[in-house]
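J.: this one's sequence-less:
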């Protein structure tokens, strides 16, 4: 089934440096299938109007599609209500909004637990929240390439007010046991925040089962357009939060000296939203649902399981994280001894293979691993075993070139 879907992605049908494109940078941004592109163009061709404001036909059609997409998101992550779904610009915006709420909760001496593996979007906003409130940012570390659960249990205390963790690491690929971690966080009265940017594209997500208080993810990593993301929050907590932006659309009444806000979720969506983006995200969810998220996960993990031992068998290659393929959800990070990752990525590009090289917006983790940067190959539903072989062949060829044996 997954072999046949490649034709849905026009961008994959091209050559890069006279080689057929192998796109393995999906953890940064996935590609977009034709049905999603069609949904966005249909909106602009037929329904382009502002939402929630007009009573004319186009406005009503646009509003309907926009709110249907919100319900699709709620169903996709098993939220209790679409009122718990706020459209944002992406995971980064969602996490920033949560930390702004945290500033109203935190006091000097309180603690926030995050892990050393966090993306900067789930790290820098917490640094700023601590700077503003006098709270302390406490790091959790790793054991055998995954989160050290003993470290978590030892550091979790009555001082802990927020725990904020990636569901899946964007460098190591490890899957954090959010349900169990949330249960322990709630026992000490802490909020659980989950960065789901890498998990939502690959795994069936059930926020009700996870019981997390917040869950954030982005459309562009799950076959949707850029510039659209989601902040899920439990309804009672969202009701406690003040809006982050003020202006049109989020108001109920405006008087000369004061205003009141609309109910959830609209009090958080000031101004004209990314209507086309939300509709595109809804179409991406339809596409993923047709594939089945369990099947997507199974296919991608089969590619990882196929590639990991081949990569480990190449002399001079170091793979970061767990030795267990199941703890490399959709991606593998690695380096080749004696060759800078940027040089490797450039050489692979000459072979038509697109991978990521750098610190992956996770500099504390990169420093913790004792390196300055790393390569990352990340897979998705449209990738094939042939793509995996092309990656391995290109790495071997690159290594031979730099060693002067080619």
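T.: Perfect, I can see it now. From a predicted model like this one, the values you see are computed outputs, not experimental measurements.
J.: C-alpha from now on. contacts and neighbour counts both.
T.: Will do.
J.: that's a helix at residue 281, yeah?
T.: Yes: looking at residue 281 with DSSP: H, G, I helix; E, B strand; the rest coil, it is inside a helix.
J.: Correct me if wrong: it contacts residue 224.
T.: Yes: with contact defined as CA atoms under 8 Å, residue 281 and residue 224 form a contacting pair (4.8 Å).
J.: Mind listing the shared neighbours of the two?
T.: Counting by CA atoms under 8 Å, 6 or more residues apart in numbering, the common neighbours of residue 281 and residue 224 are residue 36.
J.: Now the nearest residue to residue 122 once chain neighbours are set aside: which helix or strand?
T.: Excluding its sequence neighbours, the residue lying closest to residue 122 (CA to CA, 6 or more residues apart in numbering) is residue 95, at 6.5 Å. Assigned by DSSP states H and E, residue 95 belongs to helix 91-105.
J.: where does the helix or strand following that helix sit relative to the chain's centre, distance-wise?
T.: Later in the chain than helix 91-105, the nearest helix or strand by DSSP H and E is strand 111-115. Relative to its parent chain, strand 111-115 has a centroid offset of 19 Å by CA atoms, centre = their mean, to the nearest Å.
J.: show me where the stretch 151-300 of the chain has strands.
T.: Here the stretch 151-300 of the chain has its strands, by DSSP state E, counting those that start in this stretch, at 160-166, 191-195, 214-218, 229-233, 251-254, 259-261.
J.: So which elements touch the first one?
T.: Read it as strand 160-166. Strand 160-166 sits against strand 111-115, strand 191-195, with contacts defined as 3 or more CA pairs under 8 Å, 6 or more residues apart in numbering; DSSP states H and E.
J.: here's the one I want to compare it with:
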């Protein structure tokens, strides 16, 4: 079994520097670094495979098309689904929009749609679109004061007129694993469909969509060592058939006619119009193989070890307010007393430490936790205890005066 130190050598970006310091990358919730095998796979496509897929009657197009299709099988095996239930998207955002907007014609003003105040804009804004366009009733799952969903209150939100529930598997700010099975069970009792935003879950622990029993599940490649601009929408086949395509173009139809009628292609082609991000899909296949070789359980345990060490150190600091007590994954959102979140992030950047600050696209979250802005440290398996020690050392010496000096 390879050591974590050895695994770090797979990531060229970890040799980078920032502000004349070795880069300490604690912004993995935004995007993850790419191993060399993924970079090489993307380059290989442009160097020797640069053709379109499913559109050429020549040998190379057929070869690359087959490789593209094998990635669909790889993704399906990774989440325990069937290949025909895997749709390649540009990312989680597109996946969430495909589902919500695709259901629009099936909803009425008498129906309820349910989400949660901690939801990322990529999932909650399509829900708002349904409310605005159809007139659906909007409801939110109840949480405690820290943002954890109250299981005993799920039934009150998901009422008998509920038709659609959009929920994150893991909050990108709070790092809490939501009770998806309980939500799905209640939703299915009343005949509602469930879309899960898995952007912060799929990279970090083993995923089995059969066990979750959700109707749709969306996630992104770039948050799990894959290329940018690629994502996956999983959907139960019979539920995908209920969606109206919201993007249309070549490859998504088998015929169209002068009178304006269209015969759409079979699933998944129906939801993949135009030229897909071929090099991204091929690179994503390599990323999944890489993660699978490391082992998702091992990755999860490593992240828990790092998260626990970081959380315990930060909890002991008097000037730190942690927004998400006892997170389930390696995401810690915090503020430094008396210092604006963006100034904290800029100060850390001065020492080579990359974190995110702001609202993190969860702009209704302050209604639960109070804080309107926060700094987020999000770790991945290639981070180290030594990096955490350096982070804590810099954070321990921060002051308002020192952050002001950066601008003088």
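T.: Sure thing, it's come through. Since this is a predicted model, take the numbers as computed values, not measurements.
J.: Can you say which of the helices and strands packed on strand 160-166 of the first structure is nearest to residue 84 of the first structure?
T.: Closest to residue 84 of the first structure of these, according to CA to CA: strand 191-195, at 14.3 Å.
J.: what's the closest one aligned against in the second structure?
T.: Under TM-score structural alignment, strand 191-195 of the first structure corresponds to residues 193-197 of the second structure.
J.: post-alignment, the matching stretch versus the first structure, mean distance?
T.: Its aligned residues in the first structure lie a mean 0.7 Å from stretch 193-197 of the second structure after superposition (mean CA distance after the TM-score superposition for the first structure).
J.: List the contacts of that stretch.
T.: Counting contacts by CA under 8 Å, 6+ apart, the residues touching stretch 193-197 of the second structure from outside are 92, 96, 99, 123, 163-170, 184, 187, 214-219.
J.: If you count neighbours, what's buried in the helix holding residue 95 of the first structure?
T.: Buried positions in helix 91-105 of the first structure, judged by neighbour count with 16 or more other CA atoms under 10 Å: 91-103.
J.: do stretch 150-167 of the second structure as well
T.: 154, 157, 158, 159, 160, 162, 163, 164, 165, 166, 167.
J.: Report the spatially nearest residue to the equivalent of the last one over in the first structure, omitting neighbours in sequence.
T.: With TM-score structural alignment as the criterion, residue 167 of the second structure lines up with residue 165 in the first structure. Leaving aside its chain neighbours, residue 165 of the first structure sits nearest to residue 194 (5.2 Å; criterion: CA to CA, 6+ apart).
J.: and residue 335 of the first structure, what does it touch?
T.: Per CA under 8 Å, 6+ apart, neighbours of residue 335 of the first structure: 317, 318, 319, 341, 374, 375.
J.: Please tell me I have it right and the second one contacts residue 332.
T.: No: look at residue 318 of the first structure against residue 332 with CA under 8 Å: they stay out of range, at 10.5 Å.
J.: between those two, which one's more packed in?
T.: residue 332 (25 against 16; other CA atoms under 10 Å).
J.: mean distance, the helix or strand that contains that one to its aligned residues in the second structure?
T.: Assigned by DSSP H and E, residue 332 of the first structure falls within strand 331-336. Here the mean offset of strand 331-336 of the first structure against the second structure after fitting is 0.5 Å, by mean CA distance after the TM-score superposition for the first structure.
J.: packing partners for the next helix or strand after that strand?
T.: Next in sequence after strand 331-336 of the first structure, counting helices and strands by DSSP H and E, comes helix 341-350. Packing partners of helix 341-350 of the first structure (3+ CA pairs under 8 Å, 6+ apart): strand 356-358, strand 374-378, helix 385-402.
J.: all helices in the stretch 101-250 of the second structure, in order from the N-terminus.
T.: 121-134, 154-157, 180-189, 209-212, 237-240 (DSSP state H, counting those that start in this stretch).
J.: With distance to residue 17 of the second structure added, can I get those in TSV?
T.: TSV is the format used below for these (distance: least, CA to CA, whole Å):
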stretch	distance to residue 17 of the second structure
helix 121-134	31
helix 154-157	47
helix 180-189	40
helix 209-212	39
helix 237-240	45
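J.: if we can go back for a sec, among the contacts of residue 335 of the first structure, which one sits closest to residue 11 of the first structure?
T.: Of these, the one sitting nearest to residue 11 of the first structure (CA to CA) turns out to be residue 375, at 22.7 Å.
J.: what's around the closest one, how many residues?
T.: By other CA under 10 Å, the burial measure for residue 375 of the first structure, its neighbour count, is 24.
J.: what angle do the helix holding residue 95 of the first structure and strand 229-233 make?
T.: For helix 91-105 of the first structure against strand 229-233, the angle by axes from the mean of the first three to the mean of the last three CA atoms, to 10 degrees is 30 degrees.
J.: neighbouring contacts of helix 91-105 of the first structure?
T.: 88, 121-122, 125-126, 129, 132-133, 162, 195-197, 214, 216-218, 229-231, 241-242, 244.
J.: What is the equivalent residue in the first structure for residue 235 of the second structure?
T.: Aligned by TM-score structural alignment, residue 235 of the second structure pairs with residue 233 of the first structure.
J.: Tell me how many other residues surround the residue lying closest to its match once chain neighbours are set aside.
T.: The shortest distance from residue 233 of the first structure to any non-neighbouring residue, by CA to CA, 6+ apart, is to residue 214 (4.5 Å). Counted by other CA under 10 Å, the residues lying close to residue 214 of the first structure total 23.
J.: Which residues are in contact with the aligned residue in the second structure for residue 214 of the first structure?
T.: Applying TM-score structural alignment, one finds that residue 214 of the first structure aligns to residue 216 in the second structure. Contact analysis of residue 216 of the second structure by CA under 8 Å, 6+ apart lists 99, 194, 195, 196, 233, 234, 235, 236.
J.: make it 7 Å
T.: 194, 195, 196, 233, 234, 235, 236 (CA atoms under 7 Å, 6 or more residues apart in numbering).
J.: Contacts only, for the fifth one.
T.: With contact taken as CA under 7 Å, 6+ apart, residue 234 of the second structure is in contact with 85, 86, 87, 216, 217, 218.
J.: Could you do residue 147 of the first structure as well?
T.: Contacts here follow CA under 7 Å, 6+ apart; on that basis residue 147 of the first structure touches 141, 176.
J.: roughly how far apart are the residue nearest to residue 233 of the first structure and residue 315 of the first structure?
T.: 43 Å (CA to CA, to the nearest Å).
J.: Next: residue 239 of the first structure.
T.: Distance from residue 239 of the first structure to residue 315 of the first structure, by CA to CA: 56 Å.
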